[in-house]
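K.L.:
this one's structure only:
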């Protein structure tokens, strides 16, 4: 593996040595022609030093801006905008495409400019803070098809080489209709290895288990997008997509245990998922405004099998298997009508309906002496969850003063939720929600963003179904009494444009949360997912880019993304305040990039560290964390036969994956049964990224 990567790096370096220089060496700064809504405008000339291949390469280089990923796919329905990227002033309404994927499919020459504006100044409900609006060149696709390519192989020690991670997409016009066809595979070949120490109730070492884990997956997705604007100004989009997901995860452990001798353990998870989606929208002028109609249907078939087998020198073989087949479907219809009234006030009325179904068939089986798995009853063999949900909202937005804009959204959600699983019943909810967003430009380079929001979150349908963790001998009972969480939150953000020095922002947020979902007792002997008493959530975050040109280091910049959180909840077992299970505590992401003047070369170094609080079950405390920080470095050439080539050396500091678990005799307010401490390393490895357009 190291020999292959060394040959690649030597070959790439040889090409770099004879590369031509870049034309523009000026530090990136906002264009003097600011967008009409205020904010900053960046033209293609501002990104010349980076030789961008796609729109993603451009947006990622905007000082102080971090793309908010996600597709709203984890939530049912479409709702308001959830990503901080617009394309031609419109949100990405396809649930299967996140902002990064959409930008990756746009070639850099198709971008006219990028505006960074305040979300409250736009007539797009849901947006607050800094938003990137990527405006395309009119008729950019008229000159024929343009294909973008991203290939990202990895070579990791002791694991299969990952050659299949990447994406290819082509965009062009056919008879006036813009066509985008893409094939993407989010492939991974990951794993780690190392000791796990087992201690008795008094903390004495019982034995050491040597473990090796591999996590392999391929997720090829084929998608087709069609878009057209009619001579009369009507717009329509159609999106089709299908995906296969093949996941194979395996953990093998070997130990010598008192009384049983050598013990070999083998855990395996395998899933073969098939999903597809079809959606579209049509926008037309109607009266004084424009009406947009959106429709979407998606389906997912995901069978998986967990198997855990133990072979003992004394005691023989035992094992368990948990098998589950889940079918999910979602149908959405949404209508949005927006108009501008006298005085410059923007209005939008939105109505949405969604119908969601989850069908789960599950089986728990135990290995018999003959070597066959025999099903046993566990109480969660069949669960069906149905939800009929509707929401209505009204959005009002306008400039209150030349330097102050406001947006108010008022809405309500109706949900009829039924479950046939454990404790299943049908219930109906009506919940108001809304948001107030303000953007105040207190000085030419200083903006204050404020929002006050009541947000209704959605439940994970799988929490209604029972499940079994065969590897750890525990599980969850389904809970048919779950109710959706509500967050009443407020946030204040200050954004400072530092001109040639860069850009920085700092934000503070607080939320009074009701009915958060965590582990709760469902009976004196069982547990599952349930709602907690009111909780308090705190966050302080900062994003910044410091340009070092004025310090004499031409072409260098430091990017930072910092977050600190405290999510304080009432423990359902003890009643004491504690951190929310698996809640983020902090994130530190800092990188230095240097685009060497007079060359096509760049290099970078990055530092990443993140910590989550422990997961508290009623009978165990599980802490999943990393030992050390993730440090990476790369070298990049921006023109290797027309492609950008980046070679990364990752995990330079030797970060390890750690896991500590304390298991109690009954509940965790009682005596300890045993504890485990795991430390797995995954070594340093190489990653090659090749991007370009043809």
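P.N.:
The structure has been received and is ready for your questions. Just so we're clear, the structure is a prediction, and the values are computed from it rather than from any experiment.

K.L.:
CA atoms for contacts and neighbours, from now on please.
P.N.:
OK.

K.L.:
what's the burial count for the nearest residue to residue 440 once chain neighbours are set aside?
P.N.:
Excluding the flanking residues, the one nearest residue 440 by Cα to Cα, 6 or more residues apart in numbering is residue 404, at 4.5 Å. Using other Cα atoms under 10 Å, residue 404 has 18 neighbouring residues.

K.L.:
and for the one 4 residues further on?
P.N.:
Residues near residue 408, counting by other Cα under 10 Å, number 21.

K.L.:
quick one: the helices in this protein?
P.N.:
For the chain, the helices defined by DSSP state H cover 2-16, 55-59, 99-104.

K.L.:
run through the neighbouring helices and strands of the shortest one.
P.N.:
Of the remaining helices and strands, those touching helix 55-59 by 3 or more Cα pairs under 8 Å, 6 or more residues apart in numbering; DSSP states H and E are helix 99-104.

K.L.:
list the contacts of the helix it packs on.
P.N.:
With contact meaning Cα atoms under 8 Å, 6 or more residues apart in numbering, helix 99-104 is reached by 54-57, 67-71, 83, 85, 92, 148.

K.L.:
out of the residues you listed, give me the one that has the most neighbours.
P.N.:
Neighbour max across the contacts of helix 99-104 (other Cα under 10 Å) = residue 85, 29 neighbours.

K.L.:
try this one side by side with the last:
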């Protein structure tokens, strides 16, 4: 009876979400029909109160979990984002979308408080599609892209394949750079022109089928990206007036992945999973500058490899206590070589030729305990051990560091009424050392040179979090979240051999307040309209290693947020959207420099037209306000603590508006 009352309260017409007895929400294809979705990604983005999280870019598989499942299983890939995975699933192959708000034994939840499960149809289906799209910007040539997709499914499994060839452009535009002396007078003034073309290619293949009494899923992928940035300075005032300077950055990345996961259910609600995964990434960086005051050249090449073996055993009874045990072994390595020269003269960089290799083990045990019909607790005991070897091939220095950490986690969920939920989390998180921090790096576009640092420790933190969710109407949701981080070994920048380098600077903290709102506009007389907001406000503090002051953590934005408004008009076979991404302000404190970057909001308008059941047309105007991007610097002749201010620099440009047109044809 209670289930019937709850379902009746939530269901307002055939297209509304329905509730399960456990409090999860189920969205049938009819719920999304007015928006005419093309892929599973279009559907998931419409789930009220949910924001896609692709997980963290970390080594190993356990810590990289996102918050989207496909058929109850986490995608067995690290080289593809959640958006990529969902784009490859046609909307016609989606049976339903489940919003998991409570622990559900048997699902690969990875400790997420809120996640989506995309359930595909288990019947014969075929899909083939070709998408031709084009970006155009003021003053640039056409930038076309071609994407092809194919999938087949039946009751035993299926496969999907896709390829993409793309030309695009990152934010580019024109602006100014002004340098001022300490007394405020202008030293020089220059026009700035920035162009950032991108070329990309990718090919992917994934499938699943029955094997050894269970299901085996596999995936192969390859991606290539050529990302370039060109900056030209045309000096108008000052000692260099009438001359020009040019800086070019080029980053080429080739990456590949192969993985497979086998899962099987046994008697007594017991299930097992076995995962093997291998990835490789080659990165080549070239940065060169040339002007009337000299030339510089930076070169770097790196190869990163990862191998993962993971096993899971879980018991998910129909009621009572559920448990899960995981074990994982991973091997990671990075080979990095770099060189820097000024006017043809080599400049020595610390740790310019290094090899990093790590063996990592991770084990966890999780219990899910229903304390009452409305209250559930989930406790996880997790430990990790790593042995990290470092070799400096210039000095023949070899060093091995071993780390061991215990990482407990406690989650509590309380259904405070039929449409409200309280979620609590207490967890010890341990960050991973970025292998690139051990090697030297530079970007002449940014004007930075960083030394590598072999003496690093992982950042650790105790995190307490509380979230309150309230649902109203057909699909209205308000969620407020407060989170506190108490951090040890904050990773920031420290001086190493006279250069900036990544390093630990002591204890710090972060306080964050987040809000997510989905507001249907039907009560206001705007049928088919909806507005959603997601934002987070942050404050932080840490002790500065240069001047000893208490200041915010480097590159932590005080606010991040976005607004999305949609309007569906089935009678016009159209859907309209406006997307607003608020700008960010980031502050960096280097040894002899203070730097701040800030962006204005990025706004786009989109129109999606279903010309026929097989043809979808999408047109959009990107960055319609031509947002302003700024970089301010203060540079000293010594450290920020005891040096004299040499100059202040203000650099800004307005990025150009882009027009996008896409035609997707279902074959």
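P.N.:
Arrived safely, thanks for sending. Just so you know, these numbers come straight off a predicted model, no measurement behind them.

K.L.:
after superposition, what is the TM-score?
P.N.:
Between these two chains, after superposing, the TM-score reads 0.92 (TM-score structural alignment, normalised by the length of structure 2); 650 aligned residues with a Cα RMSD of 2.4 Å.

K.L.:
just to revisit the earlier point, which of the helices of structure 1 is buried the deepest?
P.N.:
helix 55-59 (a mean of 23; mean count of other Cα atoms under 10 Å).

K.L.:
now that helix: which residue numbers in structure 2?
P.N.:
Using TM-score structural alignment, helix 55-59 of structure 1 corresponds to residues 40-44 of structure 2.

K.L.:
kindly report the same for stretch 388-408 of structure 1.
P.N.:
Counting by TM-score structural alignment, stretch 388-408 of structure 1 falls onto residues 359-379 of structure 2.

K.L.:
ok, the corresponding residue of structure 2 for residue 302 of structure 1 to residue 223 of structure 2 distance?
P.N.:
Correspondence of residue 302 of structure 1 to structure 2, assessed by TM-score structural alignment: residue 283. From residue 283 of structure 2 across to residue 223 of structure 2, the span is 12 Å (Cα to Cα, to the nearest Å).

K.L.:
quickly list what's touching both of those two.
P.N.:
With Cα under 8 Å, 6+ apart, residue 283 of structure 2 and residue 223 have common neighbours 253-254.

K.L.:
ok, now how distant is residue 364 of structure 2 from residue 385 of structure 2?
P.N.:
Look at residue 364 of structure 2 and residue 385 of structure 2: by Cα to Cα, they are 12 Å apart.

K.L.:
so between those two, which is more surrounded?
P.N.:
More crowded of residue 364 of structure 2 and residue 385, by other Cα under 10 Å: residue 364, with 19 against 16.

K.L.:
wait, the more buried one touches residue 380, no?
P.N.:
Yes. If you go by Cα atoms under 8 Å, residue 364 of structure 2 and residue 380 touch, sitting 6.8 Å apart.

K.L.:
give me the number of residues near residue 257 of structure 2?
P.N.:
Neighbours of residue 257 of structure 2 under the rule other Cα under 10 Å: 20.

K.L.:
can you give me the strands in the stretch 551-694 of structure 1?
P.N.:
556-570, 577-579, 584-595, 601-612, 615-616, 620-627, 630-640, 643-650, 656-664, 672-681, 685-693 (DSSP state E, counting those that start in this stretch).

K.L.:
would you mind putting those into a markdown table with distance to residue 263 of structure 1 and mean neighbour count alongside?
P.N.:
Formatted as a markdown table, the strands of the stretch 551-694 of structure 1 follow (distance: least, Cα to Cα, whole Å; neighbours: other Cα atoms under 10 Å):
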| stretch | distance to residue 263 of structure 1 | mean neighbour count |
| --- | --- | --- |
| strand 556-570 | 40 | 20 |
| strand 577-579 | 37 | 17 |
| strand 584-595 | 36 | 18 |
| strand 601-612 | 32 | 19 |
| strand 615-616 | 28 | 20 |
| strand 620-627 | 24 | 18 |
| strand 630-640 | 33 | 20 |
| strand 643-650 | 34 | 21 |
| strand 656-664 | 20 | 19 |
| strand 672-681 | 16 | 20 |
| strand 685-693 | 31 | 20 |
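
K.L.:
okay if I get these as JSON lines plus distance to residue 115 of structure 1?
P.N.:
What follows is the strands of the stretch 551-694 of structure 1, written out as JSON lines (distance: least, Cα to Cα, whole Å):
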{"stretch": "strand 556-570", "distance to residue 115 of structure 1": "20"}
{"stretch": "strand 577-579", "distance to residue 115 of structure 1": "39"}
{"stretch": "strand 584-595", "distance to residue 115 of structure 1": "23"}
{"stretch": "strand 601-612", "distance to residue 115 of structure 1": "26"}
{"stretch": "strand 615-616", "distance to residue 115 of structure 1": "41"}
{"stretch": "strand 620-627", "distance to residue 115 of structure 1": "38"}
{"stretch": "strand 630-640", "distance to residue 115 of structure 1": "25"}
{"stretch": "strand 643-650", "distance to residue 115 of structure 1": "25"}
{"stretch": "strand 656-664", "distance to residue 115 of structure 1": "40"}
{"stretch": "strand 672-681", "distance to residue 115 of structure 1": "43"}
{"stretch": "strand 685-693", "distance to residue 115 of structure 1": "23"}
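
K.L.:
indicate which one of the helices of structure 1 is closest to residue 233 of structure 1.
P.N.:
helix 99-104 (23.3 Å; Cα to Cα).

K.L.:
what span of structure 2 lines up against the closest one?
P.N.:
With TM-score structural alignment as the criterion, helix 99-104 of structure 1 aligns to 82-87.

K.L.:
what's the answer for stretch 5-19 of structure 1, then?
P.N.:
Going by TM-score structural alignment, stretch 5-19 of structure 1 sits over no part of structure 2.
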